[in-house]
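Student: sharing a sequence plus its predicted fold:
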Amino acid sequence: MNVYIRADASVRIGTGHVMRCLSLADELRERGAKVAFLCRELEGNLISYIRERGYPARTIGELPSADSWLVDAKRTLELLDEAASEGAPADWLVVDHYSLDRRYELIVGTRARRIMVVDDLANRPHRCDLLLDQNYYEAPRARYVGLVPDDCSLLLGPRYALLRPEFAEARSRVRRAGAVRRALVSFGGTDPGGVTLTALRALAPLAAEGLGLTVVAGKLNRDAEAIELACREVPNARFIRHADRMAELMAEADLAIGAGGATTWERCCLGLPSLIVTIADNQRELTEQAEAAGAVRCLGTAESVDERVLREAVLQLMDRPSELSRMSENAMKLTDGRGAKIVAKEMLGW
């Protein structure tokens, strides 16, 4: 089976779309599928990283500001035609992109036997056979009424979250005691609002009193050097650049301070209590719903949260072990980390 994945990463977009698609790609490849990516060469793209992971990555090229979806669709057709001429026609095209919708899918569907859309927003129509929305909502199906064909299969909720297998593996070893000895600070691949530095300054006094800090700067974090220098001045703080072993870091931490988005489900899988600062508009509703489920606590947006708010929130949870334990239990109920396996199996069953 030949699977092509249309997803981008950039300083503006972030890395989450590509990273979760890589988790799905790994599961598909494990089951014998051949997977390739179709990406734009945007500033901060992950094309080299995709290739390092062993996947071909074909480039979309530059797009105009007007009708970019149409040019994107035509370029996608060209790439899929090239692949077909090489003996690898598209059995599935996976589209994980907020800027693409039904118009794009109708065009590229002439070259792909099946289309799967990965979405979080439920804000535009799609023409697809399968739709995945891995986020938690009380009435998830209602969000897509009128946005997908009647015969579209829906995979909805964090049960289907596309996580790497190490999260499910680490889950069985996690033991949460309700105490906070180490905090993990991680604001995704880019952290455009510079919240990592704010969090580090907020927690420095607590680190001086013995709290361990693990501070992760993502692959595209422009403040990485400043963060590393700041960590050297903070007792009990260690700095890590682009952690490939995030499951291990989350398992050893007792509290996370970070962004919303797909990493929410990584933390939930491991029952890691989390204080979330949203760094993009599309993270707000997701985070609010996870908070309503008792799995996280939302502190606000990157623009509204300061050092005092962060420090007081951490101190409050440190004094409330029972609340930490409840948050951990609620989080672990949402996902067991096997979503990528389930989705890959679903795709192979068509």
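Tutor: Thanks, I have the structure now. Everything quoted here is computed from the prediction, not taken from an experiment. Numbering: from 1, shown residues only.
Student: going by C-alpha atoms from here, please, whenever you check contacts or count neighbours.
Tutor: OK.
Student: give the buried residues for stretch 333-344.
Tutor: Using 16 or more other C-alpha atoms under 10 Å as the burial criterion, the residues of stretch 333-344 that qualify are Leu334, Thr335, Asp336, Gly337, Arg338, Gly339, Ala340, Lys341, Ile342, Val343, Ala344.
Student: that one: how far from the chain's middle?
Tutor: 14 Å (C-alpha atoms, centre = their mean, to the nearest Å).
Student: for stretch 150-163, buried residues please.
Tutor: Neighbour-count burial for stretch 150-163, with 16+ other C-alpha under 10 Å as criterion, is recorded at Leu154, Leu155, Leu156, Gly157, Pro158, Arg159, Tyr160, Ala161, Leu162, Leu163.
Student: quick revisit: now, which of the buried residues of stretch 333-344 lie within helices?
Tutor: Secondary-structure check on these using DSSP state H: residues within helices are Leu334, Gly339, Ala340, Lys341, Ile342, Val343, Ala344.
Student: wait, what's in contact with the residue nearest to the third one when sequence neighbours are not counted?
Tutor: Right, Ala340. Spatial nearest neighbour of Ala340, excluding adjacent residues (C-alpha to C-alpha, 6 or more residues apart in numbering): Leu162 at 4.6 Å. With contact set as C-alpha atoms under 8 Å, 6 or more residues apart in numbering, Leu162 has these partners: Arg20, Cys21, Ser23, Leu24, Gln134, Gly337, Arg338, Gly339, Ala340.
Student: what about versus this one:
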Amino acid sequence: MGLRCDASPATGVGHLARCLALADELGTRAVTVTLLGRIDGAPWLVRAVADRGLDVVPAPDDPVELASLCADLGLDGLVLDGYTLDPGSGRAARDAGLTVLALRDGPFGAAQSADIHLEQNLGATPVETLTTGELSLAGVEFALLRDDVLRHRRDLAAPSEPYSPPSPPKVLAFFGGTDAAGAAPTVASLVLATALPLELTVVAATPEIADELTALELPAHQRLVVIAPTPEIAALAAGADLVVTASGSSVGELLAIGSPTAVLTVADNQLVGYTTLVEHGVVAPLGSLDALRHDADAATTQLRELLSSPEARLGLARRGRALVDGRGRERVADALLAAIEARPAP
């Protein structure tokens, strides 16, 4: 099985992260997986790939050359995850006899030809323009979650005694493995502006962002911890009282874990998912990064109220966890392997 995806400051790391989730599932079924693409500027993901024992093969941009590479590697299936991939990649691979699964997010990636179309976002609807034999998997029930996410799912059953959170509350802020928009300093300032006692851990994707964060002034009753991107983000999220992040693929992971989450948008392709999350009441909405850089008063007030209310945070966590059962990757793997098995022999 080939997984065609890239990770870089330009494309982010979400495509590779969810492909690794599918690799985790396929590995349990003795399916050999090869990553086709590039990993730039994300050393922790390089380690995550190496820890899984996955081969990484540079992939050509040309669709026909990509299909030829898949044939040379003896692959029978190809997963395409990336909005900048040539939209002819799926058709070339299918013409070469491979079964293709293509991921999309609303209109992003929708031009790709595929046997299986996957949109794992909350509220996604099936593709209406399928041709004979094609399949559409749509909705959060198909969310792809890595092993390190699933092992940190929290028990949110009603406690026998009133919940007593630690004091001060722990807040985690992260914005993907590259934080291309430079959101971390803005959001750190926003959290600190609540003026509440708290311990804030912020993932700094670059040395420049780390320098901005460490230059922030804060009172004695607040603590700021700056860390580098890490494969242990799920563990940190599970131990946090509130997570603040961008409305990308990582939100589904946080919902599955049961982490109370506040969300903002840092890119246009996040707006549809953000709106749906807010409509379902599973995240606290903070608005867009651009807007926060001009006026953060409303968001500061919302964070202050959320950090002051353990009950509100628990409600968010329970609603989110109830939506994501953690079995999405099993359903996707079932469909993909069944499609490969059903494909006519050349």
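Tutor: Perfect, I can see it now. Fair warning: this is a prediction, and the values are worked out from it, not measured in the lab.
Student: picking up where we left off before, closest to Ala7 of the first structure out of the contacts of Leu162 of the first structure?
Tutor: Set against Ala7 of the first structure, the nearest of these by C-alpha to C-alpha is Cys21 (7.8 Å).
Student: break down the stretch 151-300 of the first structure into its helices, ranges please.
Tutor: For the stretch 151-300 of the first structure, the helices defined by DSSP state H, counting those that start in this stretch cover 165-171, 195-208, 224-232, 246-252, 263-269, 284-292.
Student: can you name the residues of the second structure that the fifth one overlays?
Tutor: Under TM-score structural alignment, the counterpart of helix 263-269 of the first structure in the second structure spans residues 250-256.
Student: with the first structure overlaid, how far apart is the matching stretch on average?
Tutor: Superposing on the first structure and averaging over aligned pairs (mean C-alpha distance after the TM-score superposition for the first structure), stretch 250-256 of the second structure comes out at 0.8 Å.
Student: off-centre distance for that stretch?
Tutor: What separates the centre of stretch 250-256 of the second structure from the centre of its chain is 7 Å, taken as C-alpha atoms, centre = their mean.
Student: what's the answer for stretch 14-32 of the first structure, then?
Tutor: The mean C-alpha position of stretch 14-32 of the first structure is separated from the chain mean by 11 Å, C-alpha atoms, centre = their mean.
Student: pull out the buried positions in that stretch.
Tutor: Buried residues in stretch 14-32 of the first structure, counting neighbours by 16+ other C-alpha under 10 Å, are found at 14-29.
Student: which ones among the residues you listed map onto strands?
Tutor: Assignment to strands by DSSP state E places none of the buried residues of stretch 14-32 of the first structure there.
Student: how far away from the center of its chain is stretch 89-108 of the second structure?
Tutor: Its chain's C-alpha centre lies 21 Å from the corresponding centre of stretch 89-108 of the second structure when counted by C-alpha atoms, centre = their mean.
Student: in it, what's buried?
Tutor: Applying a neighbour-count criterion of 16+ other C-alpha under 10 Å, the buried positions in stretch 89-108 of the second structure are 89-94, 96-106.
Student: mind checking which of these land in helices?
Tutor: Per DSSP H, helices hold the following members of these: Ser89, Gly90, Arg91, Ala92, Ala93, Arg94.
Student: contact partners for the first one?
Tutor: Shown here is Ser89 of the second structure, whose contacts under the criterion C-alpha under 8 Å, 6+ apart are Asp62, Pro63, Val64, Leu66, Ala67, Gln112, Ser113.
Student: restricted to helices, list those residues.
Tutor: Filtering the contacts of Ser89 of the second structure for helices - DSSP H - leaves Pro63, Val64, Leu66, Ala67.
Student: ok, whatever residue of the first structure lines up with the first one - how many residues close by?
Tutor: It refers to Pro63 of the second structure. For Pro63 of the second structure, the aligned position in the first structure is occupied by Ala73, per TM-score structural alignment. Applying the criterion other C-alpha atoms under 10 Å, we find 20 residues in the vicinity of Ala73 of the first structure.
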